[in-house]
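Chemist: Compute the structure for the input listed below.
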Amino acid sequence: MTTITTQDGTHIFYKDWGPKDGQPIIFSHGWPLSADAWDAQLVYFANQGFRTIAHDRRSHGRSDQVWNNNTMDQYADDLAELIEQLDLKDVILVGHSTGGGEVTRYIGRHGTARVAKIALIGAVPPLMLKTEANPGGLPIDAFDGIRKGTFDNRPQFFKDLTIPFYGYNRDGAAISEALRDDFVRQGMMGGLKGQLDSIRAFSESDFNEDLKQFDVPTLVLHGDDDQIVPVDASARATVKIVKQAVLKIYEGADHGLTVTHQDRFNADLLDFINS
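Modeler: Presented below is the predicted three-dimensional model:
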């Protein structure tokens, strides 16, 4: 397997497809998935001449399952080490859901010297948790429920999660049982401890200060029927902070729109990159 080794000795698996001299696009996946969630995008954009890269977040997929350091700061530092060890420049960073938080924290901690553009897709910033300062967020009980479901019966919880994740509980939805099974497969590749830690990382991390560091073209794309990361407290709040951001809303789209709206998403992301 292709891996890098981070400063704390963790092996991070990554895929590196397409021409090595192409402009690099790094895709950061959502919880509890892996780089496999981006396979269609990796192929599509590699065929367009880009160097496409996707990594498994620590304690997810084929990367090492670690007991400590499953934090948003560490996720961002791992991304930085991947970029630096591969000596990537003019990178396009694409983050979905928790991956959007990872990308955002990377900018906050490491800046944009190596970054050309950013795309946040169904992403968790600025803050998912409901607080006095963030009344539009989700209550802590919602995340405690995710923790309990993951701990008690992880495969069943992941299988059940696919229903709201892909909008399969909406009228007319075309349910793919194979896609649901693959979601469980990806989730079960990761480590329970790291995935539990990651729930805190994606739900309680405050990205407001990180977003203020954005100074490159940014696409914020979200479905307005996202049942996992509600659009008002995320995408619509983010574009109020990132002044040069472009907001694109998919009417009626779910959280997993990179799959359920795959062709449209790929075309829109390509348009943004080429614009």
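Chemist: Going by C-alpha atoms from here, please, whenever you check contacts or count neighbours.
Modeler: OK.
Chemist: Look at the spatially closest residue to P164 that is not a sequence neighbour and say how many residues are nearby.
Modeler: Distance criterion C-alpha to C-alpha, 6 or more residues apart in numbering; nearest residue to P164, sequence neighbours excluded, is Q227 at 5.9 Å. Using other C-alpha atoms under 10 Å, Q227 is surrounded by 17 other residues.
Chemist: Contact partners for Q227?
Modeler: The neighbourhood of Q227, defined by C-alpha atoms under 8 Å, 6 or more residues apart in numbering, consists of 164-165, 167, 254-255.
Chemist: What about D171, how many residues nearby?
Modeler: Using other C-alpha under 10 Å, D171 has 7 other residues around it.
Chemist: what's the spacing between the nearest residue to F202 once chain neighbours are set aside and I163?
Modeler: Closest residue to F202 apart from its sequence neighbours, by C-alpha to C-alpha, 6+ apart: T98 at 5.6 Å. The gap separating T98 from I163 is 18 Å, by C-alpha to C-alpha, to the nearest Å.
Chemist: cool, L42 as well?
Modeler: 25 Å.
Chemist: okay, the two: which has more neighbours?
Modeler: A direct count of neighbours by other C-alpha under 10 Å for L42 and I163 places L42 higher, at 24 against 15.
Chemist: Neighbours of the nearest residue to the more buried one once chain neighbours are set aside, how many?
Modeler: Excluding its sequence neighbours, the residue lying closest to L42 (C-alpha to C-alpha, 6+ apart) is T52, at 5.3 Å. Other residues near T52 come to 27 when the count uses other C-alpha under 10 Å.
Chemist: how about this one, so we can line them up?
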Amino acid sequence: MGTIKVADGTEIFFKDWGPKGAQPIVFHHGWPLSADDWDAQMLYFLAQGYRVIAHDRRGHGRSTQTDTGNDMDTYVADVIALTDHLDLRNAVHIGHSTGGGEAARYVARAKPGRVAKAILVGAVPPIMVQSANNPGGTPMSVFDGFRTALAANRAQFYLDVASGPFYGFNRPGAKIYPGTIQNWWRQGMIGGAKAHYDCIKAFSETDFTKDLQAIDVPTLVLHGDDDQVVPIADSAQLAIKLLRKGQLKVYPGFPHGMLTVHADVLNPDMLAFIKA
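Modeler: Next up is the predicted model:
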């Protein structure tokens, strides 16, 4: 574990486990979480002999609680600084939700030789918010509601998200894991309210269409068809049409947080893609 200081003085916390000569896998977390959300994946891939790296996005987790720079281009600039600092080559970048957007933009802009493959899981690209050009998107009123709830009572809002739609715990017959809910809440509350508030705009309004079109490495898109946070019809099913070397795998009944509650299914699927 360590930190780097980027150009504007922000400190970015990161974990770097495993043999430094092994192929690196870089994990990009979702909103409003941290590198800890990748525990099930980092331990799994570490045991498979990979070098595993995950950072806390600025304003999240143990990184600086920034009041500026909470936008996708700055997030990606931070990732570039980290990958340059660690001199990562031939890496696999895996992004979930907001982190899927961050990973897509990074991979599209990465220097030659830096990236081997990419995996987008429950990811926000191409763009979430509804507009004339994206009629199937999520209405702006939903994201305005997120901002209102965060500002009014962030602690309760985060508990409600984790207890309900994020993991599908609001579905009839769902097996509920109280520890998973508490861990989501813990991660969220470590971060900064201002950064999380700003990040709602970053994940919902950033258009990743050109990033997806520019990616020239094999890219696996994984999505649950019961994702209540990033609906599949306006994300994965559109993203796959924009990727030059994309593969789509849909998981029937799986929720947005499937990397945690169904790690036993997703981890081997990601490993098979990486090894192929």
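Chemist: Next, the TM-score between them, please.
Modeler: After superposition, the two chains reach a TM-score of 0.98 (TM-score structural alignment, normalised by the length of the first structure), with 275 aligned residues with a C-alpha RMSD of 0.9 Å.
Chemist: sorry, back to before: didn't the residue nearest to L42 of the first structure look like it was pressed against I26?
Modeler: Yes - in this structure, T52 of the first structure is within contact of I26 by C-alpha atoms under 8 Å, at 6.2 Å.
Chemist: what about E102 of the first structure, which helix or strand?
Modeler: For E102 of the first structure, the element it lies in under DSSP states H and E is helix 98-110.
Chemist: other SSEs contacting the next helix or strand after that helix?
Modeler: Sequence-wise, the next helix or strand downstream of helix 98-110 of the first structure (DSSP H and E) is strand 115-121. Strand 115-121 of the first structure sits against strand 91-96, helix 98-110, strand 218-223, with contacts defined as 3 or more C-alpha pairs under 8 Å, 6 or more residues apart in numbering; DSSP states H and E.
Chemist: after superposition, how close is the second one to the second structure?
Modeler: Going back to what we said before, that points to helix 98-110 of the first structure. For helix 98-110 of the first structure, the mean deviation from the second structure after alignment is 1.5 Å (mean C-alpha distance after the TM-score superposition for the first structure).
Chemist: Equivalent analysis for the last one, please.
Modeler: For strand 218-223 of the first structure, the mean distance to aligned residues of the second structure following superposition is 0.2 Å (mean C-alpha distance after the TM-score superposition for the first structure).
Chemist: What residues in the second structure pair up with that strand?
Modeler: Mapped onto the second structure using TM-score structural alignment, strand 218-223 of the first structure spans residues 219-224.
Chemist: And the helices in the stretch 51-200 of the second structure, which stretches?
Modeler: For the stretch 51-200 of the second structure, helices defined by DSSP state H, counting those that start in this stretch occupy the ranges 72-86, 98-109, 140-163, 178-190, 193-205.
Chemist: which residues touch I181 of the second structure?
Modeler: Shown in contact with I181 of the second structure (C-alpha under 8 Å, 6+ apart): 159, 162-163.
Chemist: again, only using 6 Å
Modeler: I181 of the second structure sits next to 162-163 when contact means C-alpha atoms under 6 Å, 6 or more residues apart in numbering.
Chemist: same check, this time on F214 of the first structure
Modeler: Applying C-alpha under 6 Å, 6+ apart to F214 of the first structure gives no contacts.
Chemist: wait, is it part of a helix?
Modeler: No - membership of F214 of the first structure in a helix is not supported by DSSP: H, G, I helix; E, B strand; the rest coil, which gives coil.
Chemist: where's it relative to S275 of the first structure, distance?
Modeler: Counting by C-alpha to C-alpha, the gap from F214 of the first structure to S275 of the first structure is 18 Å.
Chemist: Mind checking which residue lies nearest the centre of the first structure?
Modeler: G99 (2.3 Å; C-alpha atoms, centre = their mean).
Chemist: which ones are touching that residue?
Modeler: Shown in contact with G99 of the first structure (C-alpha under 6 Å, 6+ apart): 28-30.
Chemist: Please flag which of those residues sit within strands.
Modeler: In strands, defined here by DSSP state E, the members of these are S28.
Chemist: ok so, going back, could you give the angle of the helix holding E102 of the first structure to helix 192-204?
Modeler: Comparing the axes of helix 98-110 of the first structure and helix 192-204 via axes from the mean of the first three to the mean of the last three C-alpha atoms, to 10 degrees yields an angle of 70 degrees.
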